[in-house]
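Q: Fold the following, please.
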Amino acid sequence: MTLQQALDLSVTNPRSPEHIGVLVPWANVVVETELPQWGRGRMVWHYARLVPAHGGTALDEDFLSGLVEAVPETLHQLSRLSLDRVYLACTSAAFTRLDRLAEVTAGSPVRVVSAFEAILAQLRAYGVQKIALATPYPREVTEAEVTQFAERDVIVTGSVSLGLADRYAEVSVHEQVALVDQLGKEALQHADAVVLSCTGWPTRAAIKMLRRRLGRLVTSSNAAIALHALQERP
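A: From the prediction side, this is the model:
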């Protein structure tokens, strides 16, 4: 089911909106913009900020560890709300700290789904086995994501990254399209889908443009969260 099909189904089968929690890295300004646009009133999104102890915003080891360690306290901010589930809207923190994330969310009374899990769920739903991956991350973080996809039987035919540690919201659609072009024809031809990983860069316009150009599934971290939320509605 595509995101549009999920939206259409929710129109023909109207129900009360679900209340969804979202844990957002404290400098991320894109999640709150994109999720409501994709959800179109089918979800009520409740946000809480993940603040790493070291107080930084650049994507490095301290930042990633700090976000995961901040999860329990941030979940507590939402504890008075009746939520259907909570999403961790940081893809890289999830795939680089999988074991620790499982530990800190084990006692949560509400299900916590990471952006990385949402991407995997969408790929499984579409029967996607091979992807081309584009990210704004430093190269070593992108390589870690390639490894995590491979461990879940998703082959990455090619990967490219901008090599940035911060300021992802400033990446333009033209930069994203140019980045995907760097994957090369062979990597794109062998991929069933293109994944734009990271909740911190805006992807709605790039997804539309790339789908038209490539004629295949293009998704992103925020798109996957929105689709997962729509498909999980009871």
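
Q: Every contact and neighbour count from this point should use C-alpha atoms.
A: Noted.

Q: show me the residues around residue 149 that make contact.
A: Residue 149 is in contact with 155-156, counting by Cα atoms under 8 Å, 6 or more residues apart in numbering.

Q: Report the separation between it and residue 176.
A: 21 Å (Cα to Cα, to the nearest Å).

Q: now swap in residue 160 and tell me
A: The gap separating residue 160 from residue 176 is 10 Å, by Cα to Cα.

Q: Also residue 35?
A: Taken as Cα to Cα, the span from residue 35 to residue 176 is 19 Å.

Q: out of the two, which sits in the busier spot?
A: residue 176 (24 against 21; other Cα atoms under 10 Å).

Q: where's the closest residue to that one other than its chain neighbours, which helix or strand?
A: In space, and not counting its chain neighbours, residue 176 is closest to residue 206: 6.7 Å by Cα to Cα, 6 or more residues apart in numbering. Per DSSP states H and E, residue 206 falls inside helix 204-214.

Q: Which residues does that helix contact?
A: Residues from elsewhere that reach helix 204-214 (Cα under 8 Å, 6+ apart): 34, 173-174, 176-177, 217-220, 223.

Q: switch to 10 Å and redo it
A: If you take Cα atoms under 10 Å, 6 or more residues apart in numbering as the criterion, helix 204-214 is touched by 34, 37-38, 172-177, 180-181, 188-189, 193-196, 203, 215-220, 222-223.

Q: repeat for stretch 169-187
A: Residues lying outside stretch 169-187 but in contact with it, judged by Cα under 10 Å, 6+ apart, are 27-30, 130-136, 156-162, 164, 188, 191, 194-196, 199-207, 209-210, 213.

Q: same thing but at 8 Å, please
A: With Cα under 8 Å, 6+ apart, stretch 169-187 has contacts from 28-30, 132, 134, 157-162, 200-203, 205-206, 209-210.

Q: structure for this one too, so we can compare:
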Amino acid sequence: MPPPRTYRIGQIVPSSNVTMETEVPAILRARQALLPDERFTFHSSRMRMTHVTPEQLKAMDADSDRCAVELSDARVDVLGYACLVAIMSMGLGYHRTSEQRLHTRTVENGAPAPVVTSAGALVHGLHTMGARKIALLAPYMRPLTRTVVDYLTYEGIEVLDYEALEIPDNLDVAAHDPAKLPGLARALEYADADAVVLSACVQMPSLGAIEEAEQLLGKPVVSAAVCTAHQMLRALDLPAVAPGAGHLLSGAYAQTPLPRTPLPPPLPQ
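A: Presented below is the predicted three-dimensional model:
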């Protein structure tokens, strides 16, 4: 009997992020219970960021090239950029630019790897489910949350309602109690939404509340982290399925192809 295949998962994370290195591994390790012939190891490189401000996000994003090269030194099989708002604050459609540039860095280093950004993964995950109208929760200050709303709108996703929790310190974002999220989501105007984003931030933990929120709201519920795991699996050409992570990873979208075109929609006039 052949040994299990091991996949190396690389993540570019803000220096103060303590969530993506727990939630993505939790999703993929839960998957191993269904598919024991696969194993995953997890490897990170960090960009300096302590406060979620436009200035720190811009400086941090400039450091992502170094991280991509470092992770490709480890010959990772897929590389994830684990900061949604850093990408979205750089301009409409920027996830395509970032993914292409960072992939080029891995190619130049002799270890080509597909690149997934959490921003692009959220967009793709919502489109995968056919979610044209959503409601969302975000921990950011209101102007940055509005940036997320505008970014999703540009990608053809209407945000019917949102709540900005306005937590400026990134470690405080990680400390937010995920048990509170279903109740916060229930206060949103979500009746006409196709899906609810329980955490539009990979630092705000939500994995343990996803399925509870789906039962409470009667809607598909995702997070940026769940969408990232889905797209990472598809980038590895693996079925995107994992227990305990909500509708997107239920198996209904296990074979959804990745987006093929790097071209964004036309810029607004």
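
Q: Name only those of the contacts of stretch 169-187 of the first structure that count as buried.
A: 28-30, 132, 134, 157-162, 200-203, 206, 209-210 (16 or more other Cα atoms under 10 Å).

Q: Superposed on the second structure, what's the mean shift for the helix holding residue 206 of the first structure?
A: Mean deviation of helix 204-214 of the first structure from its aligned counterpart in the second structure after superposition (mean Cα distance after the TM-score superposition for the first structure): 1.2 Å.

Q: what range in the second structure does the next helix or strand after that helix sit on?
A: Later in the chain than helix 204-214 of the first structure, the nearest helix or strand by DSSP H and E is strand 217-220. Under TM-score structural alignment, the match for strand 217-220 of the first structure in the second structure covers residues 220-223.

Q: distance between the matching stretch and the chain's centre?
A: Chain-centre distance of stretch 220-223 of the second structure: 11 Å, with Cα atoms, centre = their mean, to the nearest Å.

Q: One more: stretch 31-40 of the second structure?
A: Distance of stretch 31-40 of the second structure from its chain centroid, counting by Cα atoms, centre = their mean, is 21 Å.

Q: What residues of that stretch count as buried?
A: For stretch 31-40 of the second structure, using 16+ other Cα under 10 Å, the buried residues are 31, 38-39.

Q: ok, now stretch 50-69 of the second structure?
A: 50-53, 57, 60-61, 64-69.

Q: what secondary structure does residue 193 of the second structure sit in?
A: coil (DSSP: H, G, I helix; E, B strand; the rest coil).

Q: Which residue of the first structure sits opposite it in the alignment?
A: By TM-score structural alignment, residue 193 of the second structure lines up with residue 191.

Q: right, and that match touches residue 159 too?
A: No: checked against Cα atoms under 8 Å, the pair residue 191 of the first structure and residue 159 is beyond contact range at 11.0 Å.

Q: Residues in contact with both of those two, list them for me.
A: Common contact partners of residue 191 of the first structure and residue 159 (Cα under 8 Å, 6+ apart): residue 132.

Q: Do a quick rundown of the strands in the first structure.
A: 18-25, 43-50, 85-88, 112-114, 130-135, 155-161, 193-196, 217-220 (DSSP state E).

Q: How much space separates residue 42 of the second structure from residue 9 of the second structure?
A: For residue 42 of the second structure, the distance to residue 9 of the second structure - Cα to Cα - is 5 Å.

Q: Sorry, wrong one. I was asking about residue 57 of the second structure.
A: 23 Å.

Q: so what's residue 50 of the first structure up against?
A: Contacts of residue 50 of the first structure by Cα under 8 Å, 6+ apart are 23-26, 67, 70-71, 74.

Q: what's the closest of the residues you listed to residue 144 of the first structure?
A: Checking the contacts of residue 50 of the first structure against residue 144 of the first structure with Cα to Cα, the nearest one is residue 67 at 17.3 Å.

Q: tell me the contacts of the closest one?
A: Residue 67 of the first structure neighbours (Cα under 8 Å, 6+ apart): 25, 50-52, 93.

Q: Turn those into JSON lines, including distance to residue 110 of the first structure.
A: Converted to JSON lines, the contacts of residue 67 of the first structure look like this (distance: Cα to Cα, whole Å):
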{"residue": "25", "distance to residue 110 of the first structure": "19"}
{"residue": "50", "distance to residue 110 of the first structure": "17"}
{"residue": "51", "distance to residue 110 of the first structure": "20"}
{"residue": "52", "distance to residue 110 of the first structure": "22"}
{"residue": "93", "distance to residue 110 of the first structure": "19"}
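
Q: quick one: the helices in the first structure?
A: All helices of the first structure, identified by DSSP state H, fall at 3-12, 31-39, 61-69, 71-77, 91-96, 98-105, 115-126, 139-151, 173-181, 185-190, 204-214, 221-231.

Q: how far away is the aligned partner of residue 115 of the first structure in the second structure from residue 195 of the second structure?
A: Using TM-score structural alignment, the equivalent of residue 115 of the first structure in the second structure is residue 118. For residue 118 of the second structure, the distance to residue 195 of the second structure (Cα to Cα) stands at 17 Å.

Q: Which residue of those two possesses the greater neighbour count?
A: Higher neighbour count among residue 118 of the second structure and residue 195: residue 118, with 31 against 25, using other Cα under 10 Å.

Q: got the contact list for the aligned partner of residue 49 of the first structure in the second structure?
A: Correspondence of residue 49 of the first structure to the second structure, assessed by TM-score structural alignment: residue 46. Contact analysis of residue 46 of the second structure by Cα under 8 Å, 6+ apart lists 12-15, 67.

Q: Which residue of the first structure is paired with residue 140 of the second structure in the alignment?
A: Match for residue 140 of the second structure (TM-score structural alignment): residue 137.
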